[in-house]
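Undergrad: 3D model of this:
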Amino acid sequence: MKRLSKLLAYALLGLLVIAVAVLALMWHARLPQRSGTMSLTGLKAPVQVRYDESGVPHIRAESEGDLYRALGYVHAQDRLFQMEILRRLARGELAEVLGPKLVETDRLFRTLTIREYADAFAAKMDPAAPATQALQAYLDGVNQFQATHPAPIEFMLLGIPKRPFTVADTASVGGYLAYSFAAAFRTEPALSRIKQQLGPDYLGIFDLGWYPDGVTQGQPAAPTSPASSPGPTLQAGDWRDLEKVASMSQNALDIAGVPLFEGSNAWVISGARSAGGKPILAGDPHIAFSVPAVWYEAHLSAPGIELYGLHQALNPFALVGHNAQFGWSLTMFQNDDIDLVAEKVNPDNPKQVWANGQWADLQERQETINVKGQPPVTLTLRRSPHGPIINDALDKTAGTQPIAMWWALLQTENPILEAFYQLDRAETLDKARSAVSKIHSPGLNVVWANAAGDIAWWAAAKLPLRPYGVNPSFLLDGGSTEADKTGFLPFEQNPHEENPARGYIVSANHQPSGAAPVPGYYNLWDRAQRLDQQLAARATGWDTPAMQALQLDTQTGYGPRVLAPLLADLRAASPDPGEKALVEQLAAWHGEHPVDAVAPTLFNQFLFDLAHEALADELGEDAYTVLRRTRALDHALPRLALNADSPWWDRRSTPDKETRAQIVDAAWHKTLAHLKATLGSDTGSWTWGRAHRLTHEHPLGKQPPLDKVFNIGPFAAAGGRETPNNLSGPLAEVPIPVTYGPSTRRVIDFSRPAAARGILPTGQSGVWGDPHYSDQAQAYANGQTRPQYLDSADVASHTRETLVLNPK
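TA: Have a look, this model is predicted:
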C-alpha cells in the first residue's frame, strides 16, 4: 500500500511538472521575438529591427512599403490584444467576446454610427495615395503576424477568434478617438436641465462667457456670448434618458479598459530663449491610464522618412514625433463639435421630424449584436437630417423625445490619415500648416517647431458656423433654425500663432484668445496660467532639465482660489484646536501637490464634499453624478465659493434657508470624518501619497484575482487636478484613484535633437510576462525619463537584440 501511494504521488508530481512545462512553453511561445530572422511576404528587401534596452524598435528599411509592413509586424507582436479590443469597442462588437454586460456599450457605439462612418471612409480612400498604400502595408504586417503566431493569452482566456484587420478597423479606431474627446454627452444635458428645471439664477455659477484676450491671466469674464433661445422643453423621462446615455458614454470606456483622451500640455520656446540657441519642444498628452499604455514608440528610417514617433494601435503614422529637423506634440482643442438636438416630431406621423423648413422622414436600419453565451440582440437605429438619434442606445426609454446628435466627424471629409502621413514628413512651416489643415475631427492643437528656428501652434478642426445667438452648451431646438449649420470656418481663420514675438507658445486645453468665440468645453485656465507664468518669468537659458522640472510641477492656483472666500467660514466651523490647525494648513497652502503634504488631501476631499453638499440636493444623485464628471463643475466651484448669495447654498429638502457658512460647516466635518475613517486618526499621516494612488489597469484586471496578475501598481502619485503634472481623475473622495495623466513626457531640444528624452507610463509591450510589460512604470511614477535614441551611433551602441525580416 505504501509503495502504491508513493507511486501515485510520483505520478501526480510528474503530471504537475508536465503541466507546468506545457504552460511555460505556451507562455514562451507568446512572447515577442526580438532577435533572429523571420520571413514576411511582400517585402522587397531585408528589414533590420534593432531593439534598445526599453524594447523600442529602430526599423531600417529600403522602401516605405517595407518600412510600414515591418512596423505592423513588430507593433502586433507587442500590442495585438490592444488592437483587437480597440476595434471591437469602436465597432460595437465587445459583447461577442466579453458577454452580455457589454451589450449596452455595443448599443451605444452602434448608435454613434462609427462603424457605418468607418466603412464608408475606407471605401472612399484612394488606393493609389501614398498614405493608403502605407496603411495597407502596415495592416498586412499586422495580419501576417497574427496568422503565423499563437494568439495572445487574452485571446485564449476570452475565446476571441482571429480575423484580419482592415482599413475600416483603423478608421473605426480614429472615430473612437474623436468620440473620446466629446464632452457634449455629459455637459449639454446637465446644463440644459439646470436651465429648464432650476432657472437662470442657478446657471450663474457656470462660466459660459468668452475671454477675447485669452484666459491665461485669469481676468474677469467678458460679456457673455448672445443667449440662446429658451430651448426645447423635455419631460422627466427624457431627462432620465439623457442621464442614462451620459452614464453609458463613460461606463463604456471604464468597462472596456480603453484609454480616454482627457487633456494635455504642450509648449515650445524659440531659440532666443533657450540655452542652445534652438527651439525646445515639450509635450505630455493627458490620456487615461491602461495596460498597455496608449502609445507605442518606434524609430522609423527609410528613403524619404526619418522619424522617432509615438503610434496608436492600428495606425502606422505617428501622432506625435520628432527627428533632427522638426517635431511636434498635441493637446485637445476642446472645441464643441457635437450638438444635441431635441427633434420636433410630426404629430400626424411619428416617423417624421422638422428639418430644413419641412417634415423629413427618419431613416431606419437594423443591426445585430452577437452576444457571447446568449442569442443575438437586434436593434433598430434611426437617423434624422440632424444626425443619429442617440436615444436608440437605450434598450428601453423612459421618455418620448428623440434627441439627435450632429457631429462634425460625420459631416466632414476628414482626411486625417493623410494629415499625419504628411505631418510625419513636415520639416517646414508651410508643410506643417498644410498637413494640419487636413485634421477635421477630433479638434487638436498641434504645437510644432523645427531646427531652422520656427515655432507654431494651430488649432486644427472644422469649426461649424452656427446661427447668430446659438449657444451649443445647451440642447438645441430641432423645431427652429438654431440647429442649422451654414458651413465651416476656413482653416486660416482658426486660432493659431506662428513665431510670436513673446518667443514661446503654451497649449493646455484652455480657451484660445480671439475676437470670435469658438464654443467648447475648455479646461480651467489655472494650468495654462501656471505654465505661462513660469515660461514668461525666465527670458533665456531654458534647457532640457528646466523643461522637465516644469512638466513635473505640482502647483496650481485653483485650490487657493476656491478656498480664499471660504476661510472665514472654515475657521468659524473649527473651534477645536486640532481642526483649527488643519484650516490654517489650508490657509497657508499655495496649491502644491507633493506626495508628503497633507494640505492637498484636505482640499481635494473638502472640494468633493462641498460640491455634493451644495449641488446634489437640487439635481438629484444621478444628475449630479453626470455633472461631477464634467469640466463645467470645475469652472463652477470657484464662482460658487465667491457668491455667498447663490441659491445653490439653500437646501431644497428643508423648510429653512441654509447659508454658505452652514454648507461649508457640514462639508468640512464630513471631510474630517471621512479622512479619519479612511486614513486614521493621526492627521499628520494624511499625506497626498496615501490618498492619491495610481494603478494601471488591464481590461482583464477589473476583477480579482486577475488584478494581481495583469495590473501594474499601485504607486503614490504627486500632482493633481489642473497642475502641470496633471495626474488626476474625476472629482472623487479619498482614496482618490488616479485615472489619467501624462501619457508620455517628451522634451526635444533642437540644438541637441539626438538627446531627446521621453517616458511611457508602463512599458512598450502589452504581452504579460514580457520584460517590457512594466519596466518603465516605477521610473514614470518617480518623474524620470529615458533617452529616445535617434543618432545611428547611439542606436548601435544601445542595441540589445536585432530582428531581421527577410522577403519570403
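Undergrad: Could you use CA atoms for every contact and neighbour count after this?
TA: Fine.
Undergrad: if I look at P259, how far off is A246?
TA: Per C-alpha to C-alpha, to the nearest Å, P259 is found 17 Å from A246.
Undergrad: Same question for Q325.
TA: Counting by C-alpha to C-alpha, the gap from Q325 to A246 is 44 Å.
Undergrad: Comparing the two, which residue is more hemmed in?
TA: A246 (24 against 18; other C-alpha atoms under 10 Å).
Undergrad: Q312: what's its closest spatial neighbour, skipping adjacent residues?
TA: Using C-alpha to C-alpha, 6 or more residues apart in numbering and skipping the chain neighbours, the partner closest in space to Q312 is W295 (5.4 Å).
Undergrad: What's the local residue count around that neighbour?
TA: For W295, the count of nearby residues is 21 (other C-alpha under 10 Å).
Undergrad: Next up, the contacts around it.
TA: By C-alpha atoms under 8 Å, 6 or more residues apart in numbering, the contact set of W295 is L310, H311, Q312, A313, S743, L760.
Undergrad: Wait, the second one touches H299, no?
TA: No - H311 is beyond contact range of H299, at 10.4 Å (criterion: C-alpha atoms under 8 Å).
Undergrad: So these two - more neighbours on which side?
TA: More neighbours surround H299 than the other of H311 and H299, with 26 against 19 (other C-alpha under 10 Å).
Undergrad: Mind listing residues that contact stretch 721-738?
TA: In contact with stretch 721-738 (C-alpha under 8 Å, 6+ apart) are residues 265, 286, 524, 526-527, 530-531, 550-556, 558, 601, 604-605, 608-609, 628-629, 674-675, 678, 690-695, 717-720, 739-742.
Undergrad: is it true that A404 lies in a strand?
TA: Yes - according to DSSP: H, G, I helix; E, B strand; the rest coil, A404 belongs to a strand.
Undergrad: what residues are up against it?
TA: Contact partners of A404, counting by C-alpha under 8 Å, 6+ apart, are L340, V341, A342, E343, R383, S384, H386, G387, P388, I389, I390.
Undergrad: Count the neighbours of the residue lying closest to it once chain neighbours are set aside for me.
TA: Excluding the flanking residues, the one nearest A404 by C-alpha to C-alpha, 6+ apart is I389, at 4.2 Å. Counted with other C-alpha under 10 Å, the neighbours of I389 add up to 25.
Undergrad: show me what contacts I389?
TA: Counting by C-alpha under 8 Å, 6+ apart, I389 touches T111, L381, R382, R383, P402, I403, A404, M405.
Undergrad: Ok, A227 next?
TA: The contact partners of A227, by C-alpha under 8 Å, 6+ apart, come to G469, V470, N471.
Undergrad: What are the boundaries of the strands in the stretch 601-750 of the chain?
TA: 692-696, 712-716, 736-738, 740-742, 746-749 (DSSP state E, counting those that start in this stretch).
Undergrad: correction: the stretch 151-300 of the chain
TA: 261-269, 280-288, 296-302.
Undergrad: Would you do the same for the sequence below? I want to compare the two.
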Amino acid sequence: MALVFRWLLRLVTLSIVLTVLGAGMVYYLASRSLPEYDKTLPVAGITADIEIIRDNAGVPHIMALSDRDAFFGLGYAHAQDRLWQMVLLRRTVQGRLSEIFGTRTVETDTLMRRLDLYPLAVASVAHQDAATLDALEAYSAGVNARLDEINQGSNGRGAPEFFMFNAPLAPWKPADSIALTKLMAFQLTGHLREEVLRARTSLLIPDADRLSDILPDMPGPGVAALPEYASLVPGPLPAHTPSQTRQAFLPATPPRGLSGASNAWAADASRSAGGGTLLANDPHLGLTAPSIWYLARLELRSGGVIGGTIPGIPVVMVGRSERLAWGLTSSYLDDQDLFIEELNPEDSEQYRTPDGWARFETRKSIITIKDHAPATITLRWTTNGPVLPRASFDLEAVTPPGHVATLSWTALSGKDTSMTAGIGLMMSGSVDEAIEISRAHVAPSQNLTLIDKDTVALKLIGVMPSRDPRHQSQGRMPSLGHVAENRWQGTLPYSANPGFLAPQGGIVGNTNNKLTDDAFPRHVSFDWGDSQRVQRWRTIMQGRQVHTRDSFIEAQLDTVSVTARTLLPLIGRDLWYTGEAAPEGTPERQRQRALDLLANWNGEMNEHLPEPLIYAAWLRALQERLIRDDLGPLASEFDHVEPLFIERVFRDVNGAAKWCDILRSVNEESCADIARLALDDALVWINETYGDALESLRWGDAHQAVHEHTVLGKVPVLRYFVNIQQSTSGGDNTLMRGRTRGSGDAPFENVHAAGYRGVYDFADPDSSVFVSATGQSGHFLSRHYDDLGQLWRRGEYIPMSLDEGLARAASVGITRLVKP
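TA: Just a heads-up that it's a prediction; the model follows:
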C-alpha cells in the first residue's frame, strides 16, 4: 500500500510540474508578442524620424514632420497593438477565414466572395486623390515595418492568437484599408434583413394594418399601404426555413437589431456657457474584446488630430483637430434593395431583364479550407448586383423556384472614394470644408455632426440611390428585378442629402431618429433606428438655456427610459392597486409586489435597481404573448421589444388591440388579460433565474456588458482571460444605450453599445475628453487590454489633449522610428 501511495504521489507531483511548466511555456510564448513601447527602431521608408509617445492610457501620440510619416507611424502603432484584429478583419472581407478556421467559416467566406468587396476595393485604389494614396501607401509601409520587426526579432508572431491559428501574413496593401471600410459598411446596414423580414411577415399577416403594427413606421407622414409580398412575386414560395446566419461562426454581419446606431449632438456659442461650440458623440457597435475602437493622435501639416480610429484604416473616424470636431451616427439610409431575378427555364445561365434575357456575368472562385479539399464556387452578377447565397439571410423563404436573389447596394462600387473623404475630413479647417469634402463619401452612409469655432451642422453623407416613384415595394420588400420601375435610376445629387447648417436654435443632434419628412423616393428610409431616445434627448437639450461640457457628458450617460415611462402606465392601467392583498407566497402576492415596485419607479435603468429587470422581463414576455400565436416560429425574429408596437396595441390604434386575442383559445382575451399573464410569465422566469426576492434584484446582474473575444471568447478556460464582463446601467432605449442580446439564456446581456465616447469643447479644446470600452491593446497579457474598461463602465473619461508636453509628462514609453 505504501508503494502504491508513493507512486501516486510521484505521478501527482509530475503532473503538477508538467502543468506549471506548460503554463510557463504558454506564458513565455504569449508574452514574447507584448509590444515594447520604449525603444529605437531603424526602419526604411520614412523621410525623417518619428516619435510615438504612449501616454499612461496607452494612447499613441504620433509626432512626425510630414503627413506621410504620421500615417506611417499610425500603421506601425496599429500593428503593434491590434495586429490579430486587423488580419482577422482583412481575412473576413477577403473571404479567406476558412484557410485557418476550416469548415466553420465557409458560409461567411462564400457570402463575402459573392459580394466581391475585396476586388471592388482593389479597383477603388486608383480613384483616390494623391494625398489619400500617399497616406494609404505610408500607412501600409508602417504596418509592414512592424511585420518585418516581428519576423526578424522573433516577437512571438505578433500576437498570441497566431500561435493557435498559424497562417502566413501577407504584407498590408492600400486596398486592404479600403476593403475594411466596405466591410464596416456591410456591418452597419440592416436593410437587407429588414426587407426579407417584412416579406416573410407579410406572407403570414396580409392585413396591412396589422403589418404596420408589428413593423411600424416612425411617427410622422407615412406611406400608403403596400401590396402583400405574395402579389409581388410568382409563387408558390418555399415553406418557412429557420434562420442560419445567427448561428454562424464569425458571421460577416450581426443579427437583426444589432447593426449600427449612435448618438451625436452639438451646440453653438449662443447655447454654450463657455462661449465655445460643443459636440458629444458616442458611436454604437457590437462589444468585443478588444474594442473595434483605437484611440490615437496624429500630428499633420494641418495640425494635430485626435480621436477614435479603427485598426487597419488610416483615418480618425471620430474626434477633433485644432479647428474642427466631428461625430458620426448611423443615418439608416436605405442603401440596399433585394431583387428577385427570374431564370430562363431554357438556360439557367440567363436571367430576365426589361429588355429580355441576358447572361450572368460569371467568375470562378476557389475557397481554401483547412484540412479539407478546396471548394470552387461560381460568382454571378446581374445588372442589379451580385447573386446572393440562398442560405443567407433566409432568402430561401422569399425566393420562388426558378429565381435567385440579387443585391443592389451603394458600397458595391469599384470607384469608392470614401477613403478620400475621410482623409480630407481630418485636414479640413471648417464646417464648410468638411461638408464639401464629404461629397466624396460613398458608404457607409452616416450623419456627420460638425463644429468649428463658430458653427454647428449636421449633414447626411453617403450616396443616396434614386428610385422610381412607381417602385412596387418602395424598396421595403424584395421586388422583381426585370420590372423597370423597381430598378435603381442612378443616384441622387449630394444636395439632396438632408442637412442642417447653423440652425436658429443653436443645437443639432441625432439619435438615429427620423431625419426628414420628405416623401418617397427622397425619404432617406422607412426604417429608422430610434423613436425613443430622441424624446429624452429633446427634453434634456431644451431643459437648459446653455450647456457645458459636463452637461453634454450628463446627457451622454443618461439612463432614464422614456419607453418605460410611456408604456408602464398603458400596460398596467387595469392592474395597479386592484383586488385585495393576496396571501404571502402566492403568485398573486408576487405580482402585487412587482406592481408596487414599478408604480414608484421613475424609469431610470440603473444597474443597482430591481425595477428595470422586472420591467424588461415583463415587456419581453408581453410581446411574446402578443405575437407568438400570429407569427409562429417567425416570432423568434422579433427578439427585441418594439415600443411602437406595444403602444399601438394598448392604445388600440386602428384596431391594433386585436393582437391581444389569442387565436387558438375559445375565450376572447383583453389586453389587460395578456398584460397580467405576461407579468406572471416574467416573474416565473425571474424566480427561476435570479430568485424570488424582488427587492434584491439588480438590473446590472442581467445587463452585463459582454466584451467577447471574437475567436477565443467561447473557448473553455481561455474565455476567462480574454473576455471582459461588467455590470452596466442603461438599456435598449436610453441615451446611454446598452442594446441587449434579445435571445438565448441571457437575453438582457449588453452586447451593443457605445464603444467610444467623446465630448469636445472649443471654449477650452484641451479640456475635451474621450474613452473607449476596453483598452488600447489587443494582447490579453497587456495592462492596456482592459484598463479603460472600468472608466467606461463608470462613465468616466480620459483627457483628449493635443498638448505634446502633457503626453510626454504622462508617457509610459516612447518609440522612435529612425532612418537607418
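Undergrad: CSV for the contacts of I389 of structure 1, including distance to A131 of structure 1?
TA: Below are those laid out as CSV (distance: C-alpha to C-alpha, whole Å):
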residue, distance to A131 of structure 1
T111, 29
L381, 33
R382, 34
R383, 32
P402, 39
I403, 37
A404, 33
M405, 30
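Undergrad: pretty sure P311 of structure 2 contacts V87?
TA: No - counting by C-alpha under 8 Å, P311 of structure 2 does not reach V87; the two are 9.7 Å apart.
Undergrad: are any of the contacts of stretch 721-738 of structure 1 buried, and which?
TA: 265, 286, 524, 526-527, 530-531, 550-556, 558, 601, 604-605, 608-609, 628-629, 674-675, 690-695, 717-720, 739-742 (16 or more other C-alpha atoms under 10 Å).
Undergrad: Looking at those residues, which are in helices?
TA: 526-527, 530-531, 550-551, 558, 601, 604-605, 608-609, 628, 674-675, 690-691 (DSSP state H).
Undergrad: Please tell me how far the equivalent of the residue nearest to Q312 of structure 1 over in structure 2 sits from F249 of structure 2.
TA: By TM-score structural alignment, W295 of structure 1 lines up with W293 in structure 2. As judged by C-alpha to C-alpha, W293 of structure 2 and F249 of structure 2 stand 22 Å apart.
Undergrad: Also P206 of structure 2?
TA: Taken as C-alpha to C-alpha, the span from P206 of structure 2 to F249 of structure 2 is 35 Å.
Undergrad: Leaving out sequence neighbours, find the closest residue to the spatially most central residue of structure 1.
TA: Nearest residue to the geometric centre of structure 1 (C-alpha atoms, centre = their mean): F261, 0.8 Å. Spatial nearest neighbour of F261 of structure 1, excluding adjacent residues (C-alpha to C-alpha, 6+ apart): I287 at 4.4 Å.
Undergrad: residues touching the one you found, list them.
TA: For I287 of structure 1, the contacting residues are P259, L260, F261, E262, G263, S264, V294, Y740, G741, P742, S743, by C-alpha under 8 Å, 6+ apart.
Undergrad: Looking at these, which is nearest G237 of structure 1?
TA: L260 (28.9 Å; C-alpha to C-alpha).
Undergrad: Count the neighbours of L575 of structure 2 for me.
TA: When neighbours are counted by other C-alpha under 10 Å, L575 of structure 2 registers 16.
Undergrad: Confirm for me that it is in contact with A672.
TA: Yes - with contacts counted by C-alpha under 8 Å, L575 of structure 2 reaches A672, the gap being 7.5 Å.
Undergrad: gap between the two ends of stretch 451-466 of structure 1?
TA: End-to-end distance of stretch 451-466 of structure 1 (C-alpha to C-alpha): 40 Å.
Undergrad: For that stretch, buried residues please.
TA: For stretch 451-466 of structure 1, a neighbour-count test (16+ other C-alpha under 10 Å) marks 451, 453-464, 466 as buried.
Undergrad: swap in stretch 88-100 of structure 2?
TA: By 16+ other C-alpha under 10 Å, the buried positions in stretch 88-100 of structure 2 come out as 88-100.
Undergrad: Over in structure 1, find the residue span that stretch aligns onto.
TA: Aligned using TM-score structural alignment, stretch 88-100 of structure 2 spans residues 85-97 in structure 1.
Undergrad: Any idea how far apart the tips of the matching stretch sit?
TA: By C-alpha to C-alpha, the extent of stretch 85-97 of structure 1 from end to end equals 10 Å.
Undergrad: For the spatially closest residue to G220 of structure 2 that is not a sequence neighbour, give me its contacts.
TA: Distances taken as C-alpha to C-alpha, 6+ apart place D517 nearest to G220 of structure 2, at 7.1 Å, with adjacent residues excluded. By C-alpha under 8 Å, 6+ apart, D517 of structure 2 lies in contact with G220, P221, H523.
Undergrad: One more: D468 of structure 2?
TA: Counted by C-alpha under 8 Å, 6+ apart, D468 of structure 2 has contacts E485, N486, R487, W488, Q489, P521.
Undergrad: Quick check: PyMOL command selecting the buried ones in those.
TA: Buried residues among those (16+ other C-alpha under 10 Å), as a PyMOL selection:
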select buried, resi 485+486+487+488+521
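Undergrad: would you turn the contacts of D468 of structure 2 into CSV with distance to A582 of structure 2 and secondary structure?
TA: Below are these laid out as CSV (distance: C-alpha to C-alpha, whole Å; DSSP: H, G, I helix; E, B strand; the rest coil):
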residue, distance to A582 of structure 2, secondary structure
E485, 63, helix
N486, 61, helix
R487, 63, coil
W488, 63, coil
Q489, 66, coil
P521, 57, coil
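Undergrad: which one of the contacts of I389 of structure 1 sits closest to A419 of structure 1?
TA: Nearest to A419 of structure 1 among the contacts of I389 of structure 1 is M405, at 25.8 Å by C-alpha to C-alpha.
Undergrad: my guess is that closest one contacts L340, does it?
TA: Yes - if you go by C-alpha under 8 Å, M405 of structure 1 and L340 touch, sitting 4.8 Å apart.
Undergrad: Comparing those two, which residue is more hemmed in?
TA: The neighbour count for M405 of structure 1 versus L340, taken as other C-alpha under 10 Å, is higher for L340 (27 against 24).
Undergrad: part of a helix, is that one?
TA: No - judged by three-state DSSP, L340 of structure 1 forms no part of a helix; its state is strand.
Undergrad: Quick one: map it onto structure 2.
TA: By TM-score structural alignment, L340 of structure 1 lines up with L338.
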